[in-house]
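In: this is a predicted model, with the sequence first.
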Amino acid sequence: MDKKVLFLDIDGTLVDDQKRISNDNKNAIDLMISKGHKVIINTGRPLFGVTGIIKELSLEREGCYVLAFNGGLLYEPLTKKILYKSTLSPELIKLVSSEAIKEKVHIHMFDEWDVLCESHWEDDDLRYYIGRLPGLKYKLIPDDDLSDVYSYKISGVDQSSKERLEEFGARLKCISDGRIDAFLSHSTLLEIVISGQNKGTGIDKVMEVLGIDKRHSIAVGDEENDIPMLEQAGIGVATKNATQKLKDVADMVTENDNNNSAVAEVIYKLILKDCN
């Protein structure tokens, strides 16, 4: 039996709207791993936003990895090693910060284990983002003191206007001469990364490490930042609750949504066909 590699988005896919993993999802994931298949978390979340899920799913096993920051960091829970990383330079961080101040768009940055925020951005938008991940804290850095700062990604937050975030992202791509990419991971969140960094390029890195042909990969997601992942995988799956743009590029759409164990549905239909 060919071994499959399952790439899972977290929010809106693996977890329900209350950020819980269903027992059906847990059991299906555990069973597929026991049969020799691989599970890879592929998320826009920072690494420190995945540690609880690593423990809950017992991913500290051989062949299990985490792609964090939309493909910007590849982490092996078993060895606790970072195998690959891609970060924004201080120059690009300064450019984004300057434009954010001008456009009045809240931003914050990320290293491996902290949210980094300039003092002038300690506001309601920051507290909104921090509140999305229980237990998350942030570290203030002095305003305009970015010379030694690196970041895997920058998040732009606007709770009132998706269009404003899209315009801000387009502006950043233009003034950076294509060195920056920007895309929505939620209607209120803009992800700003090095050009070419996305969940799809992350799949290439993992399959190379595992030595498995990409046609044996399956990717499941729900948001527009999952588009490269679904396009790159052997089979791309959109959850029932996914955006229409994602469904348009998917090979399959689940019958269940994230509140009804969509991940388990995918596992039993595409990987463990004889175990259900």
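Out: The structure has been received and is ready for your questions. A quick note: this is a predicted structure, and the numbers were derived from the prediction, not measured.
In: make it CA atoms for all contacts and neighbour counts henceforth
Out: Will do.
In: quick one: buried residues of the helix or strand encompassing residue 129?
Out: Using DSSP states H and E, the element containing residue 129 is helix 124-132. Buried residues in helix 124-132, defined by neighbour count with 16 or more other C-alpha atoms under 10 Å: 125-126, 129.
In: and residue 84, how many neighbours does it have?
Out: 15 (other C-alpha atoms under 10 Å).
In: now residue 275. Nearest residue, chain neighbours left out?
Out: Nearest non-adjacent residue to residue 275, counting by C-alpha to C-alpha, 6 or more residues apart in numbering: residue 268, 7.0 Å away.
In: what's the burial count for that neighbour?
Out: Neighbour count for residue 268, taken as other C-alpha under 10 Å: 17.
In: can you check residue 231 too?
Out: 18.
In: what's the answer for residue 179, then?
Out: Residue 179, neighbours per other C-alpha under 10 Å, totals 15.
In: show me what contacts the closest residue to it other than its chain neighbours?
Out: Using C-alpha to C-alpha, 6+ apart and skipping residues adjacent in sequence, the residue nearest residue 179 is residue 195, 5.1 Å away. By C-alpha atoms under 8 Å, 6 or more residues apart in numbering, the contact list for residue 195 reads 178-181.
In: quick one: which of the residues you listed has the most company?
Out: The most crowded member of those is residue 180, carrying 21 neighbours; neighbours defined as other C-alpha under 10 Å.
In: was I right about that one contacting residue 192?
Out: Yes. Judged on C-alpha atoms under 8 Å, residue 180 makes contact with residue 192 at a distance of 6.9 Å.
In: for residue 94, see how far away residue 59 is.
Out: Distance of residue 59 to residue 94, given as C-alpha to C-alpha, to the nearest Å: 36 Å.
In: in terms of neighbours, single out the busier of those two.
Out: residue 59 (24 against 17).
In: show me what contacts the more buried one?
Out: 65, 77-78.
In: one more pass at 10 Å, please.
Out: 29-30, 33, 38-41, 51, 53, 65-66, 76-78 (C-alpha atoms under 10 Å, 6 or more residues apart in numbering).
In: with residue 250 instead?
Out: Counting by C-alpha under 10 Å, 6+ apart, the residues that residue 250 touches are 219-221, 227, 230-231, 235-239, 244.
In: of the contacts of residue 195, closest to residue 11?
Out: residue 181 (21.2 Å; C-alpha to C-alpha).
In: one more structure, for comparison:
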Amino acid sequence: MAYRMVFSDMDGTLLKSASELSEKNIEMVGKAVDQGVEFVICTGRGVYGVERFLEKLHLLGRPGYVICQNGAAVYNLENMEMVLKHSFSSDDLRPVVEAARAEGVEVYLYDDRTFLAEKVTPQVEAYCRVMHADMRILPDGLEYEGYFTKCLLSGSYEQLDAVRKRVEPIIAGKLNHFFSGPQYLEFVKTGVSKGEALRETAEKAGVPLGEVIAIGDSENDLSMIQAAGLGVAVANAQEHVKAAADYVTETTCEQDAVADVLQRFVLGEQ
């Protein structure tokens, strides 16, 4: 099978745990792109947390797309303009924010390049440093004048699971939710997922799903792993993600798992 598109998650997949992009991954992505393969980053991050890595991968300015906020926002690599946006209102989000406040977890809100937090905390400051995000403080995030593309809750797994159980029956049909890590619970508009974004992007490119690879490690990657012709879980992936994958790498994100996938299935070097 000749694969023409590769969709890759970032954190825990393409990047090492310290948000580092290895030279080997850069090299193998470059080789794949030179052979005409489209490499698509598909991440939960906002676009501001992705652009410096696109530059390192020499993808900026090329034809193609980058998928952000778990499929809620898609940008054209040639000019970094948003070409697809799935948003929801404060009214849709209100039960989530109220439940989060009751459990004492932090609430982060997103709209394109806007990152909103309700207060400054060490965790918020650390997040902004890692993501290169410009923070806007709004004591009541629900008073934001625009629409949201994503809500991220940060806390312990026990706190987040309590929020999830409390709001599930209320937000059904309005918001989709998933864990992107033990300490992060994310909400997007119903119907939005990495898998749906993969389908839409592959269709735009005229590439059948059977000629698509998707690589990930967490619950929010499941939909794209299941949608792709070849769904790959890296060795450090959550167990239920590995169980859903067609192939599990022998290497972790710390050991350049994405490069190994490209060498094996795209470049034919293994």
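Out: Received, thanks. Predicted model, so just to flag it, every value in this text is computed and none were measured.
In: what does the TM-score come to for these two?
Out: Taking TM-score structural alignment, normalised by the length of structure 2 as the basis, the two superposed chains have a TM-score of 0.93; 270 aligned residues with a C-alpha RMSD of 1.8 Å.
In: what is the helix holding residue 129 of structure 1 packed up against?
Out: strand 106-110, strand 115-118, strand 138-141, strand 154-157 (3 or more C-alpha pairs under 10 Å, 6 or more residues apart in numbering; DSSP states H and E).
In: just the ones you listed: most buried one?
Out: strand 154-157 (a mean of 25; mean count of other C-alpha atoms under 10 Å).
In: which residues in the stretch 101-250 of structure 1 form strands?
Out: 106-110, 115-118, 138-141, 154-157, 180-186, 189-194, 217-221, 235-238 (DSSP state E, counting those that start in this stretch).
In: reformat those as CSV; add distance to residue 12 of structure 1.
Out: As requested, those are arranged in CSV below (distance: least, C-alpha to C-alpha, whole Å):
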stretch, distance to residue 12 of structure 1
strand 106-110, 22
strand 115-118, 22
strand 138-141, 24
strand 154-157, 18
strand 180-186, 10
strand 189-194, 14
strand 217-221, 8
strand 235-238, 10
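In: of all those, which lies closest to residue 20 of structure 1?
Out: Of the strands of the stretch 101-250 of structure 1, nearest to residue 20 of structure 1 by C-alpha to C-alpha is strand 217-221, at 16.0 Å.
In: pull out the buried positions in the closest one.
Out: 217-221.
In: next one: stretch 72-88 of structure 2
Out: Using 16+ other C-alpha under 10 Å as the test for burial, stretch 72-88 of structure 2 gives 72-77, 82, 85-88.
In: now for these: which two are most distant?
Out: 77 and 88 (24.7 Å).
In: can I assume residue 267 of structure 1 sits in a helix?
Out: Yes. Checked against DSSP: H, G, I helix; E, B strand; the rest coil, residue 267 of structure 1 lies within a helix.
In: skipping its backbone neighbours, what lies nearest the corresponding residue of structure 2 for it in space?
Out: Residue pairing (TM-score structural alignment): residue 267 of structure 1 is matched to residue 262 of structure 2. Distances taken as C-alpha to C-alpha, 6+ apart place residue 28 nearest to residue 262 of structure 2, at 6.6 Å, with adjacent residues excluded.
In: can you check residue 259 of structure 2 too?
Out: That would be residue 25: by C-alpha to C-alpha, 6+ apart, it lies 4.8 Å from residue 259 of structure 2.
In: from residue 56 of structure 2, how far out is the one you found?
Out: In terms of C-alpha to C-alpha, residue 25 of structure 2 sits 10 Å off from residue 56 of structure 2.
In: looking at these two, which is more packed in?
Out: More crowded of residue 25 of structure 2 and residue 56, by other C-alpha under 10 Å: residue 25, with 20 against 13.
In: ok, back up a step: quick one: which of the buried residues of stretch 72-88 of structure 2 sit in helices?
Out: Counting by DSSP state H, those place none of their members in helices.
In: now tabulate the residues you listed in TSV and tack on distance to residue 115 of structure 2.
Out: Listed next are the buried residues of stretch 72-88 of structure 2 as TSV, based on distance: C-alpha to C-alpha, whole Å:
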residue	distance to residue 115 of structure 2
72	14
73	14
74	17
75	17
76	20
77	21
82	16
85	16
86	16
87	14
88	15
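In: residue 8 of structure 2 contacts residue 14, correct?
Out: Yes. Using C-alpha atoms under 10 Å, residue 8 of structure 2 is in contact with residue 14, at 6.7 Å.
In: what sits in contact with each of the two?
Out: 41, 215-217, 258.
In: farthest pair in these?
Out: Maximum distance among those (C-alpha to C-alpha): 13.6 Å, for 41 and 217.
In: tell me, what's touching the two both at once?
Out: With C-alpha under 10 Å, 6+ apart, residue 41 of structure 2 and residue 217 have common neighbours 8-10, 14.
In: going by distance to residue 107 of structure 2, which of these wins?
Out: residue 10 (21.9 Å).
In: for that closest one, which non-adjacent residue is spatially closest?
Out: residue 43 (5.8 Å).
In: residues contacting the one you found?
Out: 7-11, 49-50, 66-71, 73, 180, 194, 216, 220-221.
In: against residue 125 of structure 2, how distant is the residue nearest to residue 50 of structure 2 when sequence neighbours are not counted?
Out: Residue nearest to residue 50 of structure 2 in three dimensions, not counting chain neighbours: residue 131, with 7.8 Å by C-alpha to C-alpha, 6+ apart. Distance, residue 131 of structure 2 to residue 125 of structure 2, using C-alpha to C-alpha: 10 Å.
In: aligned partner of residue 230 of structure 1 in structure 2?
Out: Match for residue 230 of structure 1 (TM-score structural alignment): residue 225.
In: same question but for residue 193 of structure 1, I mixed them up
Out: Using TM-score structural alignment, residue 193 of structure 1 pairs with residue 188 in structure 2.
In: surely its match and residue 175 touch.
Out: Yes. The criterion here is C-alpha under 10 Å, and residue 188 of structure 2 meets it with residue 175 at 5.5 Å.
In: what's the overlap in contacts for the two?
Out: 87-88, 93, 150.
In: just curious, which of the residues you listed is nearest to residue 199 of structure 2?
Out: Out of those, the member with the shortest distance to residue 199 of structure 2 (by C-alpha to C-alpha) is residue 87, at 18.6 Å.
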